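Q: need coordinates for the following:
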Amino acid sequence: MTTINIGIDEADRLKIADGLKALLADSYTLYLQTHNFHWNVTGPQFRELHLMFEEQYIELATAVDDIAERIRTLDVAAPATYKEFAKLSSIKEVEGVPASAEMIDLLTKGHEQVVKTSREVLKLAQAGDDESTAALVSDRMRIHEKTSWMLRATRK
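A: Down below sits the predicted model:
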């Protein structure tokens, strides 16, 4: 295989990939949390939340693939173990099964954290003139901002 030459300085490419690794870890942790809550939600809003969480974890499954493939496109290995994700993620695992209202609050915070992580990666991508990563991360931010708004709206 030849050396990568996509017009991004190697140091920038590696910084961007490191940022994307954190974004991947946050996204995967949020995916697992959302899937857990989909399986275990109970209460008067069961059907609504069960279906909403399903939509969210399906979207996140696609997102983690897109993020991991972008890391690979930058010629860096993508993290792919629970141990690596736990070390890289800003979102902590949840013990037990919280009540549905707490599930909503935890997922809201999780989506907001992914937005914050995305903002950091966006800065790296812009500084490195990496439009492809910037576009991916901008799309992720928009989706997570909208999802956190929808989750907050269920608590009003």
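Q: please make it C-alpha for all contacts and neighbour counts, starting now.
A: Noted.
Q: and for Leu51, the neighbour number?
A: Per other CA atoms under 10 Å, the neighbour tally for Leu51 reads 11.
Q: no no, Val94
A: 12.
Q: next: the one 5 residues further on.
A: Ala99 has 13 neighbours, counted by other CA under 10 Å.
Q: what sits against it?
A: 41-42 (CA atoms under 8 Å, 6 or more residues apart in numbering).
Q: pull up the gap between it and Thr42, please.
A: 8 Å (CA to CA, to the nearest Å).
Q: ditto for Gly128
A: In terms of CA to CA, Gly128 sits 46 Å off from Thr42.
Q: with neighbour numbers in mind, choose between the two.
A: Each of Gly128 and Thr42 has its neighbours counted (other CA under 10 Å); Gly128 has more, 20 against 16.
Q: ok, now which ones touch that one?
A: Gly128 makes contacts with 8-9, 12-13, 16, as judged by CA under 8 Å, 6+ apart.
Q: now with 7 Å?
A: 8, 12 (CA atoms under 7 Å, 6 or more residues apart in numbering).
Q: what residues of stretch 146-156 count as buried?
A: Buried residues in stretch 146-156, counted by 16 or more other CA atoms under 10 Å: 147-148, 151.
Q: nearest to Asp66 among those?
A: Nearest to Asp66 among the buried residues of stretch 146-156, counting by CA to CA, is Thr147 at 18.2 Å.
Q: give me the element that closest one is part of.
A: Here Thr147, judged by DSSP states H and E, is contained in helix 131-153.
Q: can you check Lys92 too?
A: Here Lys92 is assigned to no helix or strand, by DSSP H and E.
Q: measure it to Ile67 for me?
A: 20 Å.
Q: can you give me how far the strand or helix carrying Lys87 is from the chain middle?
A: Element membership for Lys87 (DSSP H and E) is helix 82-88. Distance of helix 82-88 from its chain centroid, counting by CA atoms, centre = their mean, to the nearest Å, is 13 Å.
Q: here's the other one to compare against:
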Amino acid sequence: MGAQQKVRQEANTTGGNPLRLDEDKAEQIIDALNTDLADAYVLYHQLHKHHWNVEGAEHLGIHEFLEEAYEDVERAADEIAERVQALGGVPHASMTALSDAATVEPEDEDVYDIRTSFENDIEMYGSIMESYREHIELADNLGDHATGEMLRQQLVELEEHVHVIDHYLEDDTLVSQS
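A: So this is what the prediction gives:
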């Protein structure tokens, strides 16, 4: 780092915020949101991997759905990071910090059939949705209703995506089975 550069705020610290939320309460919410941010990036990369690798007769529809899904997750991650900053925190940004904070395990580097990939996605979505519900309750209990509302809106999108994936996993199809 050059002599001209200064750190404005160290990672893992909480400063004041213009939202008039007590710093101790904000710190608890920031910790929860940084977990959500880390989990979002794990999900983002897994969905992107599946988008790249999907094959078969239903390739195009699934490819397009996965692109929409990972773009929605990326948009949600951006909202979370901006909320962390508004609360006086520092959003996790390095791969190391995100990896350390994540509570979900990514799929390995192997390429799987889309059914296995979707089953892995449903598992990850489920864990993330459970975490969101806990963090919504935390934010509401600490008087941060705006964060609770933001997470509620994101939870609706997560649930919509997992619902679509669940439909893809049904046995009923117009594609002939060999």
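Q: neighbour count: Lys92 and Ile67 of structure 1, which is higher?
A: The residue with more neighbours, out of Lys92 of structure 1 and Ile67, is Ile67; 23 against 14, by other CA under 10 Å.
Q: now for that one: what does it line up with in structure 2?
A: Alignment note (TM-score structural alignment): Ile67 of structure 1 maps to Ile80 of structure 2.
Q: its match: what's it in contact with?
A: Per CA under 7 Å, 6+ apart, neighbours of Ile80 of structure 2: 33, 37.
Q: now which residue in structure 1 aligns to Thr35 of structure 2?
A: Thr35 of structure 2 maps onto Ala22 in structure 1, by TM-score structural alignment.
Q: what do you get for Leu47 of structure 2?
A: Applying TM-score structural alignment, one finds that Leu47 of structure 2 aligns to Thr34 in structure 1.
Q: that match and Tyr57 touch, don't they?
A: Yes - using CA atoms under 7 Å, Thr34 of structure 1 is in contact with Tyr57, at 5.7 Å.
Q: buried residues, the longest helix that structure 2 contains. List them.
A: What stands out as the longest helix in structure 2, according to DSSP state H, is helix 23-53. The neighbour-count check on helix 23-53 of structure 2 (16+ other CA under 10 Å) flags 23, 25-27, 29-51 as buried.
Q: chain center to that helix: distance?
A: Computed by CA atoms, centre = their mean, the chain-centroid distance of helix 23-53 of structure 2 equals 4 Å.
Q: that one against structure 1, how far on average?
A: Mean deviation of helix 23-53 of structure 2 relative to structure 1 after superposition (mean CA distance after the TM-score superposition for structure 1): 0.6 Å.
Q: measure the residue most central in space within structure 2 to Ile136 of structure 2 for me?
A: What sits nearest the mean C-alpha location of structure 2, by CA atoms, centre = their mean, is Ala40, with 1.8 Å. Distance check for Ala40 of structure 2 against Ile136 of structure 2: by CA to CA, it reads 16 Å.
Q: repeat that for Glu105 of structure 2.
A: 22 Å.
Q: picking up where we left off before, which other helices and strands does the longest helix of structure 2 contact?
A: Where contact means 3 or more CA pairs under 7 Å, 6 or more residues apart in numbering; DSSP states H and E, helix 23-53 of structure 2 is packed against helix 59-86, helix 95-101, helix 114-141.
Q: what are the buried residues along stretch 127-147 of structure 2?
A: Buried, per 16+ other CA under 10 Å, within stretch 127-147 of structure 2: 128-129, 131-132, 135-136, 138-139, 142, 144, 147.
Q: one more: stretch 65-79 of structure 2?
A: For stretch 65-79 of structure 2, by 16+ other CA under 10 Å, it's 65-70, 72-74, 76-77, 79.
Q: and Gln126 of structure 1, what's its match in structure 2?
A: Gln126 of structure 1 maps onto Asp140 in structure 2, by TM-score structural alignment.
Q: list the residues that contact that match.
A: Asp140 of structure 2 neighbours (CA under 7 Å, 6+ apart): Gly148.
Q: Leu158 of structure 2 now?
A: Counted by CA under 7 Å, 6+ apart, Leu158 of structure 2 has contacts Tyr125.
Q: how about it, what's its partner in structure 1?
A: Aligned partner of Leu158 of structure 2 by TM-score structural alignment: His144.
Q: and if you look at Arg20 of structure 2?
A: Per TM-score structural alignment, Arg20 of structure 2 is aligned with Gly7.
Q: so its match is in which element?
A: Gly7 of structure 1 is part of no helix or strand when elements are defined by DSSP H and E.
Q: state the distance from it to Glu84 of structure 1.
A: With CA to CA as the criterion, Gly7 of structure 1 and Glu84 of structure 1 are 29 Å apart.
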